[in-house]
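Undergrad: Sharing a model that was predicted from the sequence below.
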Amino acid sequence: MVNTLLTFWEDSDEFVNPNPVTDEMIWITEEKLGYKLPDSYIRLIKSQNGGTPVHNCFPTTIPTSWAEDHIYVAGFYGIGGEHGIDTEGIYMIEEFEYPSSCIYVGESPTAGHDAVLLDYSECGKQGEPRVIHVNVENYQDPIITFLADDFQTFLAGLLPYSHFDKD
């Protein structure tokens, strides 16, 4: 992975659950959500239970609601607490009508109208989900942008905002 877990996180407590992730928490969360979490996601949240990444942008080949050539990840959800995939993530899926075959893992700066999701629609509940960006500003016609074949590839592709800042 380009960003090692030691230098992955911003020094910020936004999106961070102060409780360290345990194997029991992972098992309970997988049971609650009905999906097996990717090993790369588990490694990430065991390093820190959610937070803001240093490299917070991912390139896209098509324009998104955020920019012409990338998305912005304000933070990753961990497990439990205010910003957990098993708490706030469930609420966001229901409230903003994201695809039900997904887990909400990455928040954008748009107050819920677009997000990074683990998409299990093609792999099943026990498979390796692909990573997508979904814009639900128009609930009747959500815009789904493929980002990566798996979460590990997504993490490795994150770039700093300065990479895209043309000013």
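TA: All right, it came through fine. Since we're looking at a predicted model, the values are computed, not measured. Residues are numbered from 1 along each chain as shown.
Undergrad: Only C-alpha atoms from now on, for both contacts and neighbour counts.
TA: OK.
Undergrad: Verify the stated contact: Pro53 with Asp13.
TA: No. The pair Pro53 and Asp13 does not pass the contact test of Cα atoms under 8 Å, sitting 11.2 Å apart.
Undergrad: Compare the two and say which is more crowded by neighbours.
TA: Neighbour comparison, Pro53 and Asp13: the larger count goes to Pro53, with 23 against 12 (by other Cα atoms under 10 Å).
Undergrad: distance of Thr4 from His55?
TA: 11 Å (Cα to Cα, to the nearest Å).
Undergrad: who's more crowded, the two?
TA: Neighbours per residue, other Cα under 10 Å: of Thr4 and His55, the larger number sits with His55, 23 against 11.
Undergrad: Confirm that that one sits in a strand.
TA: No. Under DSSP: H, G, I helix; E, B strand; the rest coil, His55 falls outside any strand and is assigned coil.
Undergrad: Comparison target, given below:
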Amino acid sequence: MQLPDLQGFWQDSDYGRREYVDEPPSDGMVAEVERELGYRLPEAYVALARIQNGGIPERTSHRTREATSWAEDHIAITGIYSIGRAKRCSLLGGFGSRFWIEEWGYPEIGIYFADCPSAGHDMMCLDYRECGPEGEPRVVHVDQEGDYAITPVAESFEAFIRGLESDEAFDLE
């Protein structure tokens, strides 16, 4: 699997390092996270985490074919969760995938892996409904304020990463 050129992919910030960025995951940590969440992580997610495990991307917007609560033509993310449990914004951390399902009532369709600027009112999810827990999930936007409306964003995590754009690509008025 070939990830896009990741030069300049991540922002470097104190906040990102404190809340998201963890050490690269060992094979054992990947297996532990997969076991606890009940899903196989996409190969591209693990490959990205081996380069930098979680953080805030430079490009934080992704086009959508449908309008969402965020915008008519795109979604925005705050950060991508690390594989592990040490950081609040990690897959098993304080704001991890189970938190959004158990505390906020998000639907159990997969792994919530990225937060959005709404502070929990919408999230990004690896959606395993069509592929099963061992398959390649698509990426969807889930809107808590819109009765947990699910909007397709990308066919895979790799396509999601490749499709991230800067905010300047969109008319934000």
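TA: Sure, I can see it. This one's a predicted model, so the numbers in the text were calculated from it and none came from an experiment.
Undergrad: Just give the TM-score of the two.
TA: For this chain pair, the superposition-based TM-score is 0.91 by TM-score structural alignment, normalised by the length of structure 1; 165 aligned residues with a Cα RMSD of 1.7 Å.
Undergrad: shared neighbours of Pro53 and Asp13 of structure 1, anything?
TA: Taking Cα atoms under 8 Å, 6 or more residues apart in numbering as the contact criterion, Pro53 of structure 1 and Asp13 have no common neighbours.
Undergrad: any chance you could map the strands in structure 2?
TA: Under the criterion DSSP state E, structure 2 contains strands at 61-63, 74-76, 79-80, 110-115, 122-127, 138-143, 149-154, 164-165.
Undergrad: Alignment lookup: Cys89 of structure 2 to structure 1.
TA: The equivalent of Cys89 of structure 2 in structure 1 is His83 (alignment by TM-score structural alignment).
Undergrad: try Glu66 of structure 2
TA: Structural correspondence for Glu66 of structure 2 with respect to structure 1 (TM-score structural alignment): Ile62.
Undergrad: Pull up the gap between the residue mapped onto Cys102 of structure 1 from structure 2 and Met124 of structure 2, please.
TA: Pairing criterion TM-score structural alignment: the partner of Cys102 of structure 1 within structure 2 is identified as Gly110. When distances are taken as Cα to Cα, Gly110 of structure 2 and Met124 of structure 2 turn out to be 10 Å apart.
Undergrad: one step back: tally of neighbours for the match of Glu66 of structure 2?
TA: 11.
Undergrad: and the gap between Glu24 of structure 1 and Pro59 of structure 1?
TA: Plainly put, Glu24 of structure 1 is 35 Å away from Pro59 of structure 1 if you go by Cα to Cα.
Undergrad: The two: which has the busier surroundings?
TA: More neighbours sit around Pro59 than around the other of Glu24 of structure 1 and Pro59, counting by other Cα under 10 Å; the figures are 19 against 9.
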